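In: Quick one, structure for this:
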Amino acid sequence: MGRLSNTWHLTKVSWSLLKKDRELLWLPVISGLVIVALLLVFLVASLTTGGIEVDEGSEGFGGIAIVLGVVFTFAATGTGVFFEGALVAGAYDRMTGGDPTVRSAIGKATARLPSLLGWAIVSATVGMLLRALEERLPWLARILLWFVEAAWAIATYLVVPAIMIDDYRPIASIKHSASLVRKTWGENIISSAGFGLLGILLMLPAILIGVVIAAIVPGFIGIVIGGAIGIAGVVAVLVVVSALSIYFKTALYVYATDGSVLGGFDGDQMRNTFRAKRQR
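Out: I've put the predicted structure just below:
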């Protein structure tokens, strides 16, 4: 209960900050739209070049589709990292007394573009290598690989804030993030998981409403309306929760780096989240 209470408090503080910058919610929206557009381009390009075979008896994905898939992975990861960096910039600006806008946040992310893209390349490459290994390993080895994936995700949790706030280069940002996680023993991930749980809880009403409408309204129209409402609700929750988690991550990074508590977060709550053993 203490952990849940702590996460709820930090969520409320993150929301109080995000309410001042509602326009920044467009950043994850734009990111998602760009990724969807990239996916459509990938599918069209694969179909038109014969990379994806749709004839009966075909084997599915060809070499061209694999190449295009790699390109899409890099492009999609780069898009996600860039807009996460923009949101970190906006969050940090708000926490340090600024008044961020979508333009100012994107401008600051653009200034860090080489480092953000460098990290995106590393992240996408590691992800693809792990996926390739997973497909070739027996189930017992896959379990061990899942631990490796989790360790990588934890170690790199604070990479984007390190790039955006302290101008770390990609490799240095990974080392810095890993050192902060070691110092705090990674307990920040518990709070991050709390945001995931919050997202699931908030999605349930939207899904339930969609199901009820689909059941009440007869025919295909009911399915369409109910489905649209459910999907819209889920997307809205994902956008808000992802923004809240990045605001929180930004504050956590600053606290882990120099002990500063920004944006109205409570020092005791931050210490409970990290349980860092600092050198005073």
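In: For the rest of this, base every contact and every neighbour count on C-alpha atoms.
Out: Will do.
In: Now do stretch 139-147: distance to the chain's middle.
Out: 23 Å (C-alpha atoms, centre = their mean, to the nearest Å).
In: Buried ones in it, by neighbour count?
Out: Buried residues in stretch 139-147, counted by 16 or more other C-alpha atoms under 10 Å: 142, 145.
In: Touching that stretch from outside, list them.
Out: The contact list for stretch 139-147 (C-alpha atoms under 8 Å, 6 or more residues apart in numbering) reads 130, 134.
In: Repeat that for stretch 233-247.
Out: 11, 14-15, 18, 25, 28-29, 84, 87-88, 91-92, 192, 195-196, 198-199, 202-203, 206-207.
In: here's the other one to compare against:
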Amino acid sequence: MFARLKNSWLLFTTTLSFIKKDRSLLAVPVILPFANLGLLIILAVMAFGVFIFGARTELAWFAFGVIALFLSFLLNTFFAAAHSWMVFEVAKGKDTTLSSGLRRASHNLADIIWFSIVMTLVHVITGLLRGKRQNGMDIGSAIRNMLANMIEGLVGILGKLVLPAMIVTDKTFKEAVVDLKRSAKTWPEVLAFEIGLGPLFGLAFFAIAIVLGLLAYAVSPFIGMYALIAFIISLVIVIIAMGILSKFVNATYYTLLYLALVEKKHIHGVKELFHTKF
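Out: Down below sits the predicted model:
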């Protein structure tokens, strides 16, 4: 088990080192929030159109919600696929570009669509499982909500393993799902990241925000309102940076995990060996 934990730590440190290797890898995490904002604006306009033209039935809004969910998955999966390919190129020792990643994602567009359809269906099912929120204490609703969260969490992790298989090895969506038989063997590294390293990474940024807040409070008697403004600006910067790095770390970690532990490929620049006999 120690060897598997060592794998996780090596994957995590390698993930962080990739920021220095090629700054282009930050392109997708930086662009994605703006792309999602653009999609949100488009969906808001569409929702306004649905409301104006009188299609206000529950079925119409349900259909609109499903379409919106699908488009969101499609957009985010497309960019995640681009990032995965860019990580693969850097792992081989090559320079990468955003255009290279986007071309690869476009090449696998049909499989990305299938991936997005399945993820949408899963979230529709979990949404129906949750049902409508009830006022007051409802044990049944709480259990259904917990079960739905567990399903979404598990499917989300499986999706992170399926995507690199589709993009890096050019498998179809169906073949990548079947390949989960191999990827499932990496569950210790997955758990170490999801339960340990990932949350700790987020906690570190939260600690930075707290420190900034305490500093602002400490100097506020001297500079007054300027301290509050400085704190708010600093906090916004930290939150944005945390979001960008979180996206980067998540996508990069799982791509490297697939390359190193499933495909057993050498990661350029990594001198230590991964434990792959499992």
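In: Now the buried members of the contacts of stretch 233-247 of structure 1.
Out: Buried among the contacts of stretch 233-247 of structure 1 (16+ other C-alpha under 10 Å): 11, 14-15, 18, 25, 28-29, 84, 87-88, 91-92, 192, 195-196, 198-199, 202-203, 206-207.
In: out of those residues, which are inside helices?
Out: 11, 14-15, 18, 28-29, 84, 87-88, 91-92, 192, 195-196, 198-199, 202-203, 206-207 (DSSP state H).
In: Residue 123 of structure 1 - nearest residue in space that isn't next to it in sequence?
Out: The shortest distance from residue 123 of structure 1 to any non-neighbouring residue, by C-alpha to C-alpha, 6 or more residues apart in numbering, is to residue 77 (7.7 Å).
In: That neighbour matches what in structure 2?
Out: By TM-score structural alignment, residue 77 of structure 1 lines up with residue 73 in structure 2.
In: In terms of helices and strands, where is its match?
Out: Using DSSP states H and E, residue 73 of structure 2 sits in helix 58-91.
In: What's the first helix or strand after that helix?
Out: helix 98-107.
In: Which part of structure 1 matches that following helix?
Out: Against structure 1, helix 98-107 of structure 2 falls on residues 102-111 (TM-score structural alignment).
In: how far apart are the matching stretch and its match in structure 2?
Out: Aligned to structure 2 and superposed, stretch 102-111 of structure 1 gives a mean residue distance of 1.4 Å (mean C-alpha distance after the TM-score superposition for structure 1).
In: do you know how far residue 148 of structure 1 is from residue 178 of structure 1?
Out: According to C-alpha to C-alpha, to the nearest Å, residue 148 of structure 1 and residue 178 of structure 1 sit 14 Å apart.
In: Those two: which has the busier surroundings?
Out: Neighbours per residue, other C-alpha atoms under 10 Å: of residue 148 of structure 1 and residue 178, the larger number sits with residue 178, 23 against 13.
In: How much space separates the more buried one from residue 118 of structure 1?
Out: 17 Å.
In: Ok, residue 159 of structure 1 next?
Out: Distance of residue 159 of structure 1 to residue 118 of structure 1, given as C-alpha to C-alpha: 11 Å.
In: And for residue 237 of structure 1?
Out: Taking C-alpha to C-alpha, one finds residue 237 of structure 1 at 30 Å from residue 118 of structure 1.
In: Those two: who's more crowded?
Out: Using other C-alpha under 10 Å, the more surrounded residue of residue 237 of structure 1 and residue 118 is residue 237, with 19 against 15.
In: Give the equivalent position in structure 2 for the more buried one.
Out: Match for residue 237 of structure 1 (TM-score structural alignment): residue 242.
In: And residue 165 of structure 1, by the same measure?
Out: Matched by TM-score structural alignment, residue 165 of structure 1 corresponds to residue 168 in structure 2.
In: In this structure its match contacts residue 84, no?
Out: Yes: if you go by C-alpha atoms under 8 Å, residue 168 of structure 2 and residue 84 touch, sitting 7.4 Å apart.
In: Just give me the mean distance for stretch 146-161 of structure 2 relative to structure 1.
Out: Counting by mean C-alpha distance after the TM-score superposition for structure 1, stretch 146-161 of structure 2 comes out at 3.2 Å.
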